[in-house]
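Visitor: For reference, the sequence and a predicted model appear below.
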Amino acid sequence: MKALRGLLLLALVLALTGCHTVLMSPSGDLALQQRNLIIIALILMLLIVVPVIITALVFAWHYRASNQKAHYDPEWDHSTIVELMIWSAPLLIIIALGAVTWVSSHKLDPYRPLDRLGPGRVVAVDTKPLEVDVVALDWKWLFIYPEQNVAVVNELAAPVDRPIHFNLTASTVMNSFFIPALAGQIYAMPGMQTTLQAVINKPGDYWGFSANYSGAGFSYMNFTFHGMSEDDFAKWVAHAKSGGGTLDHAEYTKLEAPSQREPVRYYGSVAPGLYASILNRCVQPGAGCMNMLRMSEPPSGAEAAASSDNHAAMPMAHP
């Protein structure tokens, strides 16, 4: 029985050695800083948890029934030293966690432009981020590169050590864009735009997926993110340009239809203003764009009253 237990334990250890914890070994600086935040928070909490566990075990051992040397005092009810330890240590931990959380919440804001590429490497003033428009479809991902004028389904690429500026939206329901090796997840919602600033520091192929349930084909909303050199990225763009036709409003309408297990697809050019039409939900001919509808909304009650008063105060023209 002992031998079987030992073999099971050995098998468990060997199985765990094959695990690849992407969150704990990321390849992007933003994800690296988030990893460090997790470790710092864990250590701060363990400063309380570990001593409490050890103290509980020591007390149980020291005051066991068979230990006649343990001092038993049923009248004991207060100790100032114990009270100070009980309250001061957790209070200091909470203050430290609060300070770390406050600083990190602002520093790691996904909307905040990057100020560094990695530890000790600042972003040059003249560095231009790579712009990528992301659209969550049912059930696939569409990536539009406005500067390169290409679009790709279920494949993403970016040069190493170049800031990436993602603009995200969705076609029908809320979704979540997540590349664990690059940065934290960010939601994509129809009729709204969210932003993610990130950078990849190591070349390689990384897993990206949807982290928010969005229907029957949710499990197949996966894609590959390629981190590559500037030269390889230029070759990838050239390959995308030669791989397909134009992604215009009519083609997008076909692509928008729900489908599962969609293969990688390239579009050599993109119709001007397509992403803006997707964002403002006016891809279909004759549909009113949301941004234009907002501009034409009637004034509020107070504004209407003020306009009426001004109109009444204006002199009338007489024939």
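Guide: Ah, there it is. Numbers count the residues shown, from 1 in each chain.
Visitor: switch to C-alpha atoms for all contacts and neighbour counts from now on
Guide: Noted.
Visitor: ok now the strand or helix carrying Leu46, how far from the chain's centre?
Guide: Using DSSP states H and E, Leu46 maps to helix 29-62. The chain centroid and the centroid of helix 29-62 are separated by 26 Å under CA atoms, centre = their mean, to the nearest Å.
Visitor: Repeat that for stretch 123-131.
Guide: 21 Å.
Visitor: following the helix holding Leu46, which helix or strand comes up?
Guide: By DSSP H and E, the next helix or strand past helix 29-62 is helix 80-107.
Visitor: Now do the buried residues in that following helix.
Guide: By 16 or more other CA atoms under 10 Å, the buried positions in helix 80-107 come out as Ile93, Leu97, Lys107.
Visitor: And the helix holding Leu46, what does it pack against?
Guide: For helix 29-62, the elements it packs on are helix 80-107, judged by 3 or more CA pairs under 8 Å, 6 or more residues apart in numbering; DSSP states H and E.
Visitor: Check which helices and strands the helix it packs on sits against.
Guide: helix 29-62.
Visitor: first vs last residue of stretch 20-39, how far apart are they?
Guide: 17 Å (CA to CA, to the nearest Å).
Visitor: contacts for that stretch?
Guide: 100, 104, 108, 117-119, 180-184, 198-202 (CA atoms under 8 Å, 6 or more residues apart in numbering).
Visitor: re the thing from before, quick check, nearest of the buried residues of helix 80-107 to Trp207?
Guide: Ranked by distance to Trp207 (CA to CA), the buried residues of helix 80-107 are led by Lys107 at 25.1 Å.
Visitor: tell me the contacts of Val199?
Guide: Here Val199 is in contact with Gly28, Asp29, Leu30, Leu117, Val160, Asp161, Arg162, Pro163, Ile164, Leu182 (CA under 8 Å, 6+ apart).
Visitor: circling back to that earlier point, just the angle for the helix holding Leu46 relative to helix 80-107, thanks.
Guide: 170 degrees (axes from the mean of the first three to the mean of the last three CA atoms, to 10 degrees).
Visitor: Give the buried residues for helix 29-62.
Guide: Neighbour count says helix 29-62 has Asp29, Leu30, Ala31, Leu32, Gln33, Gln34, Arg35, Leu37, Ala41, Leu44 buried, by 16+ other CA under 10 Å.
Visitor: The first one and Ala60, how far apart?
Guide: To tie it back to what came earlier, the one meant is Asp29. From Asp29 to Ala60 the distance is 46 Å (CA to CA).
Visitor: Now tabulate the buried residues of helix 80-107 in JSON lines and tack on distance to Leu4.
Guide: Shown next, in JSON lines, are the buried residues of helix 80-107 (distance: CA to CA, whole Å):
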{"residue": "Ile93", "distance to Leu4": "43"}
{"residue": "Leu97", "distance to Leu4": "44"}
{"residue": "Lys107", "distance to Leu4": "51"}
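Visitor: adding another structure so you can compare the two:
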Amino acid sequence: MSGGKMLRQIHFWILAALTTVLLSGCGSEYLVLNPKGPVAETQYNLIIISTILCAVIIVPVLALTAFIVYRYRDKPDNKAPYKPEWAHNTALEAIWWGIPVVIIAILGYFTVRDTYVLKESPNKEVAPMTVQVTALDWKWMFTYPEQNIATVNHLEIPVGVPVHFQISAEAPMNSFWVPSLGGQVYAMAGMATELYLQADEPGEYAGFSSNFSGEKFAHMQFKVVAKPKEEFDQWVKEVKGTSPAMTKEDYNELKKQGLSEKKLYSAFPEGLFEEIVQRYSHGHDMDHVMKKQPAPTGDKSKETSQETQQSTDMSNMHGMDHSSMKH
């Protein structure tokens, strides 16, 4: 065996050994490819469609490349024809331009369709719950405006209920990501971005910071606990009954650079999230994100309460009319 061939084989086995070692650190569960909710399911389907459409181009190109390298390799007895003056071929031009155009059009259709779907609540029959997310250095703060509780590096949500996340930052730009439930969305100071997620089954899901934001950003991890609605309500009661209330001083300590353990608060300063957003918004209108969510089509209780309120308003108006006529 020649020295050059032996050296190439040594290189091959070294690379194979390094690949084995590196891949051994990969877990058996790929979070992005194991969706646990309707948002993640939609994105997973889009990934599969995109992969198939890309493979339609990539696989034939790689196969043709290998064939051409082999067929037209330089050797003395190679009988492949040599045509340096090869003429224009309309049929081939139509193939290698037409197929990619068609594939891009198909991929564009599915991408646009799913993008608009993901901007809305995944479940129109259930009222979404709002959770406000604030990225700090280097921790995540979650405030629940409807329950009036707050948590740090810990998030609990009810199963089967869409969660409307309002996301901002009082720190360098970051990215909020729960791979098992959906894709990432950026958290930016002075802006409020939004994201809908929903867990279809109870469990614990990993949350991450997926954007470099400083020395210890890799430690900006949190746990998402999805549990049945009754258990979630019980958890809220426990937090309100056993945890301290967050003060402005507590928040000022939280926003300082540094890591933090899991924290629970039975209350938080009113309008804290809105204040954080407006502090750096420079007059930008964020009402399109922070507005109240409409009642779901299947929520009869809210429809009834709205009708009752309308009746009360009408009665008050009639009373005012009679009163005006008497005067």
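Guide: Received it, and whenever you're ready, just let me know what you need. Since the structure is predicted, the reported quantities are computational estimates derived from the model, not experimental observations.
Visitor: so what's the closest residue to Ala257 of structure 1 other than its chain neighbours up against?
Guide: Closest residue to Ala257 of structure 1 apart from its sequence neighbours, by CA to CA, 6 or more residues apart in numbering: Asp138 at 6.9 Å. Asp138 of structure 1 makes contact with Ser171, Thr172, Ser214, Gly217, Phe218, Glu256, Ala257, Pro258, Ser259, Gln260 under the criterion CA under 8 Å, 6+ apart.
Visitor: cool, and Pro158 of structure 2?
Guide: Ala199, Ala226, Lys227, Pro228, Lys229, Glu231, Phe232.
Visitor: Try it again at 6 Å.
Guide: Ala226, Lys227, Pro228, Lys229, Phe232 (CA atoms under 6 Å, 6 or more residues apart in numbering).
Visitor: Doesn't Phe268 of structure 2 lie inside a helix?
Guide: No. Under the criterion used here (DSSP: H, G, I helix; E, B strand; the rest coil), Phe268 of structure 2 is coil, not part of a helix.
Visitor: Alignment lookup: it to structure 1.
Guide: Using TM-score structural alignment as the criterion, Phe268 of structure 2 maps onto Val270 of structure 1.
Visitor: Surely its match is in contact with Leu247?
Guide: Yes. Between Val270 of structure 1 and Leu247 there is a contact under CA atoms under 6 Å: 4.7 Å.
Visitor: For the host helix or strand of Ala302 of structure 1, grab the matching residue range in structure 2.
Guide: In this assignment (DSSP H and E), Ala302 of structure 1 forms part of helix 301-313. On the basis of TM-score structural alignment, helix 301-313 of structure 1 is assigned to no residues in structure 2.
Visitor: What residues sit buried inside that helix?
Guide: Applying 16+ other CA under 10 Å to helix 301-313 of structure 1 flags no residue as buried.
Visitor: Give me the distance from that helix to the chain's centre.
Guide: With CA atoms, centre = their mean, you get 46 Å for helix 301-313 of structure 1.
Visitor: Could you do stretch 138-145 of structure 1 as well?
Guide: The answer for stretch 138-145 of structure 1 is 16 Å, by CA atoms, centre = their mean.
Visitor: Same question for stretch 316-327 of structure 2.
Guide: With CA atoms, centre = their mean, you get 53 Å for stretch 316-327 of structure 2.
Visitor: Repeat that for stretch 216-234 of structure 2.
Guide: For stretch 216-234 of structure 2, the distance to the chain centre is 15 Å (CA atoms, centre = their mean).
Visitor: Same check on stretch 84-103 of structure 1?
Guide: With CA atoms, centre = their mean, you get 27 Å for stretch 84-103 of structure 1.
Visitor: quick one: it to structure 2 mean distance?
Guide: In this overlay with structure 2, the average offset of stretch 84-103 of structure 1 from its partner residues is 1.9 Å by mean CA distance after the TM-score superposition for structure 1.
Visitor: any idea how far Gln234 of structure 2 is from Leu15 of structure 2?
Guide: With CA to CA as the criterion, Leu15 of structure 2 and Gln234 of structure 2 are 54 Å apart.
Visitor: just to revisit the earlier point, report the mean deviation for the helix holding Leu46 of structure 1 after fitting onto structure 2.
Guide: With mean CA distance after the TM-score superposition for structure 1, helix 29-62 of structure 1 averages 1.6 Å from its match.
Visitor: What's the match for His20 of structure 1 in structure 2?
Guide: So, by TM-score structural alignment, His20 of structure 1 is matched to Glu29.
Visitor: Now do that match: how many residues are near it, please.
Guide: 8 (other CA atoms under 10 Å).
Visitor: now do Val289 of structure 2
Guide: Neighbour tally, Val289 of structure 2, other CA under 10 Å: 17.
Visitor: and whichever strand or helix holds it, what does it pack onto?
Guide: Val289 of structure 2 belongs to helix 287-290 when elements are defined using DSSP H and E. Here helix 287-290 of structure 2 touches no other helix or strand, going by 3 or more CA pairs under 6 Å, 6 or more residues apart in numbering; DSSP states H and E.
Visitor: Could you list the buried residues of it?
Guide: So for helix 287-290 of structure 2, counting by 16+ other CA under 10 Å, buried means Val289, Met290.
Visitor: swap in stretch 221-231 of structure 2?
Guide: For stretch 221-231 of structure 2, by 16+ other CA under 10 Å, it's Gln221, Phe222, Lys223, Val224, Val225, Ala226, Lys227, Pro228.
Visitor: Next step: the contacts of Pro158 of structure 2 restricted to helices.
Guide: Among these, the ones falling in helices (DSSP state H) are Lys229, Phe232.
Visitor: Could you work out the most separated pair of the contacts of Pro158 of structure 2?
Guide: Most distant of those, by CA to CA, are Ala226 and Lys229, 9.1 Å apart.
Visitor: one step back: now the buried residues of stretch 221-231 of structure 2 in TSV, with distance to Thr19 of structure 2?
Guide: Output for the buried residues of stretch 221-231 of structure 2, formatted as TSV (distance: CA to CA, whole Å):
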residue	distance to Thr19 of structure 2
Gln221	28
Phe222	30
Lys223	31
Val224	32
Val225	35
Ala226	36
Lys227	39
Pro228	42
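Visitor: So which of those residues are in strands?
Guide: Phe222, Lys223, Val224, Val225, Ala226, Lys227 (DSSP state E).
Visitor: dump the residue contacts of the equivalent of the second one over in structure 1.
Guide: So that's Lys223 of structure 2. Under the alignment (TM-score structural alignment), Lys223 of structure 2 pairs with Thr224 in structure 1. Counting by CA under 6 Å, 6+ apart, Thr224 of structure 1 touches Glu155, Tyr206, Trp207, Gly208.
Visitor: Provide the secondary structure category for the residue most central in space within structure 2.
Guide: Centroid check for structure 2 by CA atoms, centre = their mean gives Gly183 as the closest residue, at 2.5 Å. In three-state terms, and counting by three-state DSSP, Gly183 of structure 2 is coil.
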